[in-house]
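*Asks:* return atomic coordinates for the entry below.
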Amino acid sequence: MTIATIRRTSLAALALFAATSAQALTLPTNALVADSVQVFSDDAMNAFALFGIKVTALGNATPVAGTTNSFALPITSVTAGWDLKIKSGDAKGSALEFSREVAGVKKALTLANFTINYEKGQVLADATAKGGVTSKQAVVYNYTVEQPLKLKYRFPLSITLDETLSNLKLDSEMLKKFNAALEVNEFLSNAVIPQISFGALEQDIAVKFRKKAVSTKLYVPAP
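*Replies:* Presented below is the predicted three-dimensional model:
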C-alpha cells in the first residue's frame, strides 16, 4: 500500500466520521484498530482473590499481554450527534466471565456486548448468570472522566483518538446480580465492593485498519 493510498484512507475515515457525527449516525469501527481496555484496579483484584473469583475473556475480548488485570475489548462502533460529541461506543461480541466454584460446582456471571453511554456516564452490558436469563444492557459501572476524548496527529499519517474513564463503581443492582450468580457472602460483599473502584477503561482508536475486522455478532453465553 502506497503512502498516498494510506493518506487517502485516513482522510476518508476522518471524513466519514465527521459526516456520520453530523447526522447523529453510527460509525462502524470493527475494521479499525480500536480497543477499549478494562484495567482492573488492585482493589478489584484483591476483592476477586478474597471471593475466589476468576475473570476470563470470551468472544472478541482478549487478555492484554504481560498483565494479569487488563482485557482488550475491540470497539465495534461509535455513535455521535450532530454536534460531533460522542454519545456511545459499543464493544459487541466481547465478554468477560466472572466465575468461582462453590462445593465443586461452577458459578458464573457473564457480562457481554458492552456499551459506554457518555450521556449518562455509565457502562452497560448484557448480564447472564450461568443457566439464567440475560438482562439486556444492564448498568454495570458508573464512571468519571479522567481524560476526555481527544484527537492526536503525528506527521505524516498517524491519527489516534484516546480517552480514559476512571473510578469505575459497580452499580448497586449489578452488585445484587454478582452476589446471586456467584453465591458470595452478601454481608461481606456489600461491605467491601461498594467502597472500591474497579479501575479504568482506556479507549484508543487509530485511523488504520486491522489485519482482519472483528465480528459484530452479539456474544451469547453457553447455557
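
*Asks:* C-alpha from now on. contacts and neighbour counts both.
*Replies:* Fine.

*Asks:* what number of residues lie near residue 173?
*Replies:* Applying other C-alpha atoms under 10 Å, we find 12 residues neighbouring residue 173.

*Asks:* just say helix, strand or coil for it.
*Replies:* Taking DSSP: H, G, I helix; E, B strand; the rest coil as the rule, one finds residue 173 in the helix state.

*Asks:* mind listing what the closest residue to it other than its chain neighbours touches?
*Replies:* Closest residue to residue 173 apart from its sequence neighbours, by C-alpha to C-alpha, 6 or more residues apart in numbering: residue 139 at 7.8 Å. Going by C-alpha atoms under 8 Å, 6 or more residues apart in numbering, residue 139 touches 122-125, 171, 173-174.

*Asks:* strands along this structure, start to end?
*Replies:* For the chain, applying DSSP state E gives strands covering 26-28, 32-40, 54-59, 62-63, 70-74, 77-80, 86-102, 105-117, 122-129, 134-154, 158-170, 199-209.

*Asks:* I have a second one here; can you model it like the first so I can compare?
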Amino acid sequence: MLIFITFITLINAETCQCNTGICNAQTCYCPYPFAGEHCDYILKLGYGMNYTAEFDHYIGHNRIKEDNDCKSDCNKQGLCLQSQCYCKSPYGGQYCQFKLIFVDESENNSTQIQTLDNLFNIHMDLQTSKNIMTQIKQFDKREMYKKCPVPCRNGGYCVFGQCMCKSPYVGDYCQFQIEFEQGMPHYQVYMLMIFSCFVGIAITVIIFMILKFIEDEKKKYELISGENKDQWQKK
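*Replies:* Okay, the predicted model is just below:
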C-alpha cells in the first residue's frame, strides 16, 4: 500500500500526460494492454496454436498462467506495481517483453502477422483512443531472436529470449514436468455408485432373510417344544 501511495504521489508530481499509465521522471509507464509514449495505444495480442503471445501455457484442458511477481523484473523495461508491470515506450506487453516500432496511422492500416519457426503466430495491432487502426510495423529482430540465458530444455523453443515449453513441461527453462492425477472418468464413478447401491441392497436383503429364517426356526422350535410338553403332561 505504501508503494502504491508513493506512485500516486509521483503521478501528481509529474506533468506528462500518460492516459492510464504512470508518469515518472517525465516518462510514461503503461500497464498492459496500453503502450506508447502517452499510453494512448491499446495492444491486442491474438492467439496462435496452443499459446498466446503473452506466453500463457496450455496443457491439455488445464491452463497454467505464469504469475511470478513481475516476471523477469519487467525485463528491466518497466516498473513493478502491485504485481503488474508498467512499461516504458517502446516496450509493451504483460511483462514488457515486446519492443515495439510504431508507424503513423496514415502509412498502413493492415494487420501484421509474424510467424516464428512455424510454431505459432503472433498477431498484433494497435488501436488509438480515436479508434484509428494502425499496426506494429516490425519487431526488433535482435529482440525477436534474442537468445535465452539458459538453453531451453525438453524440446522447448526460445522466443524473445524466453522459453516456450511443450506439454507437459513448464518453467523458465522448461525444467519442470507437470503430472496430473488421472481421475476416474465420470461414467465409471456413476457405475461404481450404482454398483455400491445394488451391493448395499443385496446385503440388506440377505441379512433380512437370515434374521427371518432364524425367527422362523425359533418359532418352529418353540412350537415343537410346546407339543412335546403337552404330550408328556398327558402321559
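
*Asks:* TM-score for the pair, please.
*Replies:* After superposition, the two chains reach a TM-score of 0.26 (TM-score structural alignment, normalised by the length of the first structure), with 99 aligned residues with a C-alpha RMSD of 5.8 Å.

*Asks:* please identify the deepest-packed of the strands of the first structure.
*Replies:* Counting by mean count of other C-alpha atoms under 10 Å, strand 70-74 has the highest mean neighbour count of the strands of the first structure, with a mean of 26.

*Asks:* quick one, it and strand 105-117 angle?
*Replies:* If you take axes from the mean of the first three to the mean of the last three C-alpha atoms, to 10 degrees, strand 70-74 of the first structure sits at 60 degrees to strand 105-117.

*Asks:* now the element after the top strand by length along the second structure, going C-ward?
*Replies:* Using DSSP E to define each element, the second structure has its longest strand at strand 120-128. Moving toward the C-terminus from strand 120-128 of the second structure, the next helix or strand (DSSP states H and E) is strand 133-134.

*Asks:* which helices and strands does that next one pack with?
*Replies:* Judged by 3 or more C-alpha pairs under 8 Å, 6 or more residues apart in numbering; DSSP states H and E, strand 133-134 of the second structure is in contact with strand 120-128.

*Asks:* thinking again about what came up before, residue 112 of the first structure: which of the contacts of residue 139 of the first structure is nearest?
*Replies:* Of all the contacts of residue 139 of the first structure, residue 125 has the smallest distance to residue 112 of the first structure: 5.4 Å, by C-alpha to C-alpha.

*Asks:* separation between the closest one and residue 90 of the first structure?
*Replies:* 10 Å (C-alpha to C-alpha, to the nearest Å).

*Asks:* what's the answer for residue 127 of the first structure, then?
*Replies:* 15 Å.

*Asks:* what residues of the helix ranked longest in the first structure count as buried?
*Replies:* Using DSSP state H to define each element, the first structure has its longest helix at helix 3-22. Within helix 3-22 of the first structure, the residues scored as buried using 16 or more other C-alpha atoms under 10 Å are 9-10, 13, 17-21.

*Asks:* determine how far that helix lies from the middle of the whole chain.
*Replies:* Per C-alpha atoms, centre = their mean, to the nearest Å, the displacement of helix 3-22 of the first structure from the mean C-alpha position of its chain is 25 Å.

*Asks:* what's the angle from that helix to strand 199-209?
*Replies:* Helix 3-22 of the first structure runs at 130 degrees relative to strand 199-209, counting by the same axes, to 10 degrees.

*Asks:* does anything pack onto helix 3-22 of the first structure? Which helices or strands?
*Replies:* Helix 3-22 of the first structure packs on strand 26-28, strand 77-80, strand 199-209, going by 3+ C-alpha pairs under 8 Å, 6+ apart.

*Asks:* what packs against the second one?
*Replies:* Using 3+ C-alpha pairs under 8 Å, 6+ apart, the elements in contact with strand 77-80 of the first structure are helix 3-22, strand 26-28, strand 86-102.

*Asks:* just send these back as a markdown table, with distance to residue 109 of the first structure too.
*Replies:* Formatted as a markdown table, these follow (distance: least, C-alpha to C-alpha, whole Å):
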| stretch | distance to residue 109 of the first structure |
| --- | --- |
| helix 3-22 | 35 |
| strand 26-28 | 28 |
| strand 86-102 | 5 |
